[in-house]
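A.B. asks: predicted structure and sequence below. I'll ask about it afterward.
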Amino acid sequence: MKTSYLKIGICFSLLAGAINTVSAQKKNDFGNPTLTHYLNDEKTRSISFSGYAEIWARYAELNPGSLVNGEQVNSISDLSLRRVRVKMAYQPTENFTFVLQGGLTNVNVASKTTPAFELLDAYAEYKFSDIIAAGAGRSTWRGLSRFTTGPLNTLLYDLPSYATGNAGISDETVRELSIYAKGQIGKLDYRLVIADPYTNVSTDPQYNVAAFSKTSPNKDYSGYFKYEFFESENNSSPFHSGTYSGKKKVLALGTGFEYMHNALWHLDQTKSTINDDEKSFAVDLFYDTPINKDRGTSFSAYAMAMNNNYGPNYVRYSGVSNPASGVNTAASSLNGAGNNSPVIGTGNTYYVQIGGTLPYFNKDKNNLQLQPAASVMLSDLDGLHDKALTYDAGVSLLMNGMSSRLTVDAQNRPIYTLNNAGLADVSDRKWQFVLKYRIDFN
């Protein structure tokens, strides 16, 4: 089955090249015709291919006790395939669209077996009008916040960690089987989703600490609503853009929710099992605007506040493309292995990022520019005595817009241990440095 997925991906790429012979198509960031074949003269029916690859070179200070290939190490330098994606979108009629996407995720030194080319998305959508469209299948359509599905274009090296806090627990690679409705009513953009969550991680109930339960999961309900003050954003895919690099002027105020009944459990003082709902609410504001279009300068900002209730003292520690294969518990911290840090939990999380593009290096070609950015994530969680502060700073070299870019990022994260009173305090901080290259094809 894994081999068949790989063959499908290769066939997509070859077919995309084969069909890209039609004339008068729009151009991508490389100045080449897009991989879209129109099925009628009106160009309202089409088949298109796209994808991207993200490659990391990284140096990371690892959490205490981290094991890599069975050896306890304090740091690591490694290469990683963060994401590889191949996507087909087929629109046989003006109102019907089918999307199929596959790829690889987090292939690194901890990947002991042959990487699997996964079927990620397979869903169909029918558009009744601009006001309402409905779809079903396996996809990243979900609500809560702007970046819950992951952004199309990131200002920094990756999406903020809180945004996909349940990844790998109630979903697979941020995907669930779901039905959804979406649309735009004037300046209001909305999406409502009902999904079947997975049960990938579960544990026995513990005293006064919530954990995802082993019981059959209930539906995952989520929604996201945003008001667009200036230009409207495209809602043809579930992903929101992290930046337009000055190509649009967007001010979007959003709010969202997620609810799963009896998703978690814990033990009370009488050792009775208490079921806990996941209840999450968020509000965010996204602003992206050109400053000087001739020079290519722009400004982007995003702010988010989220309240999560998973049950008493729930904290999730997770790390992106974690290079560690285990941890020596005798020497470990609460963070666990590798580059894990607290990403979500019962309490409040706040996130701010700012950035923008600097003037083009070459005014004639208009295709080389720098994009500096920085972010701060602050989590005030019930299960942590000290607040969790994680910050990033980086700069991207845009070589062909956002379709070919090199990003350098530095991230600092907290390390938690229990103090003499049994409370989770910050005992240390660790760095991670990432050099990422991303290339898109479309």
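C.D. replies: That came through fine.
A.B. asks: C-alpha only now, for contacts and for neighbours.
C.D. replies: Will do.
A.B. asks: can you show me the helices along this protein?
C.D. replies: Ranges of helices in the chain, per DSSP state H, are 2-19.
A.B. asks: distance of the residue positioned nearest the centre of it relative to His240?
C.D. replies: Taking CA atoms, centre = their mean, the centroid of the chain lies closest to Gly150, which sits 2.8 Å from it. Separation of Gly150 from His240 (CA to CA, to the nearest Å): 7 Å.
A.B. asks: Thr297 too?
C.D. replies: With CA to CA as the criterion, Thr297 and His240 are 21 Å apart.
A.B. asks: Asn40 - how many residues pack around it?
C.D. replies: For Asn40, the neighbour count with other CA atoms under 10 Å is 11.
A.B. asks: I misspoke; the intended subject was His261.
C.D. replies: Other residues within reach of His261, judged by other CA under 10 Å, total 15.
A.B. asks: not counting sequence-adjacent ones, nearest residue to it?
C.D. replies: Closest residue to His261 apart from its sequence neighbours, by CA to CA, 6 or more residues apart in numbering: Asp277 at 4.6 Å.
A.B. asks: contacting residues for the residue nearest to the centre of the chain?
C.D. replies: 159, 163-164, 239-240 (CA atoms under 8 Å, 6 or more residues apart in numbering).
A.B. asks: go again with 7 Å.
C.D. replies: Contacts of Gly150 were listed using CA atoms under 7 Å, 6 or more residues apart in numbering, and they are 159, 239.
A.B. asks: cool, the one 3 residues further on as well?
C.D. replies: Contacts for Asn153 were tallied using CA under 7 Å, 6+ apart; they are 241-243.
A.B. asks: tell me the contacts of the spatially closest residue to Ile132 that is not a sequence neighbour?
C.D. replies: Using CA to CA, 6+ apart and skipping the chain neighbours, the partner closest in space to Ile132 is Gly183 (4.5 Å). For Gly183, the contact set (CA under 7 Å, 6+ apart) comprises 130-133, 189-191.
A.B. asks: who wins on neighbours among these?
C.D. replies: Going by other CA under 10 Å, Arg191 tops those with 24 neighbours.
A.B. asks: the nearest residue to it once chain neighbours are set aside: how many residues sit nearby?
C.D. replies: In this structure, Arg191 finds its nearest non-sequential neighbour in Lys182, 4.2 Å apart by CA to CA, 6+ apart. Residues within reach of Lys182, counting by other CA under 10 Å, total 24.
A.B. asks: over to the one 3 residues further on?
C.D. replies: Counted with other CA under 10 Å, the neighbours of Ile185 add up to 12.
A.B. asks: which residues touch the residue nearest to it when sequence neighbours are not counted?
C.D. replies: Among residues not flanking Ile185 along the chain, Ile131 sits closest, at 5.4 Å (CA to CA, 6+ apart). Contacts for Ile131 (CA under 7 Å, 6+ apart) come out as 183-185.
A.B. asks: putting a second one here so we can go through both:
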Amino acid sequence: MKKMYLIAALLLLSLKCFSQGSPDYGAGMKFNFNEDGSKYLRVISWAQFWAQYNSDRPLDANGNEQGDLDFSVRRARILMYAQINKDFLILTHFGLNSLNSNSLSPTGTGEGSQLFLHDVWAQYSLGKNHAIGGGLHYWNGISRLNNASTLNIMTLDNQRQSWATLGLSDQFGRHIGVYAKGTIEKLQYRISINEASTNNLQSTTVPTNGGAATFTGRRLLGSKEAGKTFAGYFEYGFLDSESNFLPYKVGTYLGSKKVFNIGAGFSNQPNGAVIADNSGNLSGENVFIFALDAFYDVPMGTKGAALTAYALYQNSDYGKNFRLGTTYETGSMLYGHVGYVIPGKSKTRFQPYASYNDRKIDALNDNATQFGIGTNAFFSGHNSKLTLEYQTLKYATNKAINTVTLQAMIYL
């Protein structure tokens, strides 16, 4: 009976990894260490290449005009996980992001050219439906998008503000800590306790007297006051169940499943933000982010048509009037996207889509709006695809920024 459970789990894993891909790839790069495949090593590799046009680029650091068109390697990754015993799993994920002309180095030894660890964790199963683990992990809270897989995002890229702690309390969306995850009938959960990062995007910032908060709690107040973060995401599925073997949430199933989920999540770092009064005395403010979301993905008709829709409300409290660039702000956000796979008998499938978000920015008493429209061309599901997207961002009273991006992606 135990062997039957194990074989069923492996079949579910195969469906998880390839239900949105192509049957041409079968089980992919999977190396079995015994006859029934219960001891194995699984390897996934993917690369995303961007050509991006933007006629409104700011001047470079030397005051020179920048070109309208540039090329970059958006992602180059390798992910490996193994089970030698059904109770234990180890996962390692490394690669690089956004390699471009400014981050290239003469001999490939510069900081921007280097591979780094995205994930490395070990996990122990607590029966069939629950597990605990620890390490540098991606079992995040807040929303589905904050747990998104970069292999099968429906839009060109993930909605940036949804990776709400990236570079602030974590390393590229990953925390060092412990987590628990599992399934209770139709409910899936993931919760974690983590270390907050000391060296973040504001590692040299100090709050001004009477000014806005900065995300510097652990560095300025110490690890006892501001050293831990707490996160969770809870999701109820009304139709087909999704796998939670790995943390990476599928962006679109291309009609291979019928999914309707609603979710709620949070991330909390006590004293994660710091403010200074008019005399320069420092005090902490809690960083608390929560979200409600819904995901709908179903086939339509008999010729391969499919609909994908997603909606998110996120409230982000980074402290008093916090704002960092055009990415992070204390305020709230509404986001949604919808895509439709056009029916047809050809192996190449097309999926036009649109996305929109509106952010309320407390510090500016104003809004930011972003609209995107694009098309995916799937040659072998998500294993081989092209994406073309136009996006416009209007941030408060700033001039709108318009970009056109073409992405080529292959994953094996």
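C.D. replies: Done, it's in. Since the structure is predicted, the reported quantities are computational estimates derived from the model, not experimental observations.
A.B. asks: re earlier: what about the equivalent of the residue nearest to the centre of structure 1 over in structure 2, distance to Thr155 of structure 2?
C.D. replies: Under the alignment (TM-score structural alignment), Gly150 of structure 1 pairs with Ala148 of structure 2. Per CA to CA, Ala148 of structure 2 is found 12 Å from Thr155 of structure 2.
A.B. asks: where do the strands sit along the stretch 1-150 of structure 1?
C.D. replies: Along the stretch 1-150 of structure 1, counting by DSSP state E, counting those that start in this stretch, strands occupy 36-38, 46-61, 66-68, 71-72, 75-91, 96-107, 118-127, 133-139.
A.B. asks: and Phe433 of structure 1, what does it touch?
C.D. replies: 58-60, 409-411.
A.B. asks: trace it over to structure 2, please.
C.D. replies: Under the alignment (TM-score structural alignment), Phe433 of structure 1 maps onto Val404 of structure 2.
A.B. asks: just give the nearest non-adjacent residue to that match, would you?
C.D. replies: Using CA to CA, 6+ apart and skipping the chain neighbours, the partner closest in space to Val404 of structure 2 is Tyr390 (4.5 Å).
A.B. asks: how about the one you found, what does it touch?
C.D. replies: By CA under 7 Å, 6+ apart, the contact list for Tyr390 of structure 2 reads 372-374, 403-405.
A.B. asks: which among the residues you listed gets closest to Asp240 of structure 2?
C.D. replies: The nearest member of these to Asp240 of structure 2, counting by CA to CA, is Gly374 at 27.6 Å.
A.B. asks: wait, that closest one sits on Tyr356?
C.D. replies: No: counting by CA atoms under 7 Å, Gly374 of structure 2 does not reach Tyr356; the two are 12.0 Å apart.
A.B. asks: run a quick neighbour tally on Ser236 of structure 1.
C.D. replies: When neighbours are counted by other CA under 10 Å, Ser236 of structure 1 comes out with 12.
A.B. asks: and for Gln269 of structure 2?
C.D. replies: Around Gln269 of structure 2 there are 25 residues (other CA under 10 Å).
A.B. asks: okay, now the aligned residue in structure 2 for Val73 of structure 1: neighbour count?
C.D. replies: Here Val73 of structure 1 is matched to Glu65 in structure 2, going by TM-score structural alignment. Burial of Glu65 of structure 2, expressed as a neighbour count using other CA under 10 Å, amounts to 12.
A.B. asks: which residues sit in contact with the aligned residue in structure 1 for Arg349 of structure 2?
C.D. replies: Mapped onto structure 1 by TM-score structural alignment, Arg349 of structure 2 lines up with Gln369. By CA under 7 Å, 6+ apart, Gln369 of structure 1 lies in contact with 357-361, 397-399.
A.B. asks: what about those, which are in strands?
C.D. replies: Mapping the contacts of Gln369 of structure 1 onto strands (DSSP state E) picks out 397-398.
A.B. asks: please pick the buried ones from the contacts of Gln369 of structure 1.
C.D. replies: Restricting these to buried positions leaves 357-360, 397-399, with burial counted as 16 or more other CA atoms under 10 Å.
A.B. asks: now, which of those sits nearest Asp380 of structure 1?
C.D. replies: Once CA to CA is applied, the member of the buried ones among the contacts of Gln369 of structure 1 that ends up nearest Asp380 of structure 1 is Thr357, at 31.9 Å.
A.B. asks: wait, that closest one sits on Thr297?
C.D. replies: Yes: here Thr357 of structure 1 reaches Thr297: they are 5.0 Å apart, a contact under CA under 7 Å.
A.B. asks: how far away is the residue lying farthest from the centre of structure 2 from Ser256 of structure 2?
C.D. replies: In structure 2, counting by CA atoms, centre = their mean, Ser279 sits farthest out from the average C-alpha position, at 40.1 Å. Between Ser279 of structure 2 and Ser256 of structure 2 the computed distance is 61 Å (CA to CA).
A.B. asks: same thing with Leu136 of structure 2?
C.D. replies: Per CA to CA, Leu136 of structure 2 is found 31 Å from Ser256 of structure 2.
A.B. asks: residue contacts, the residue nearest to His261 of structure 1?
C.D. replies: Neighbouring residues of Asp277 of structure 1 by CA under 7 Å, 6+ apart: 260-264, 310-311.
A.B. asks: ok, for the match of Arg349 of structure 2, nearest residue in space, not its chain neighbours?
C.D. replies: The shortest distance from Gln369 of structure 1 to any residue other than its chain neighbours is 4.7 Å, reached at Tyr360 (CA to CA, 6+ apart).
A.B. asks: what's the answer for Ala301 of structure 1, then?
C.D. replies: Counting by CA to CA, 6+ apart, Ala301 of structure 1 lies nearest to Ile354, which is 4.3 Å off, once chain neighbours are set aside.
A.B. asks: swap in Ile373 of structure 2?
C.D. replies: Leaving aside its sequence neighbours, Ile373 of structure 2 sits nearest to Ala354 (CA to CA, 6+ apart; 4.3 Å).
A.B. asks: can you get me a residue count around the one you found?
C.D. replies: Other residues near Ala354 of structure 2 come to 20 when the count uses other CA under 10 Å.
A.B. asks: since that was my last question, I'll sign off now.
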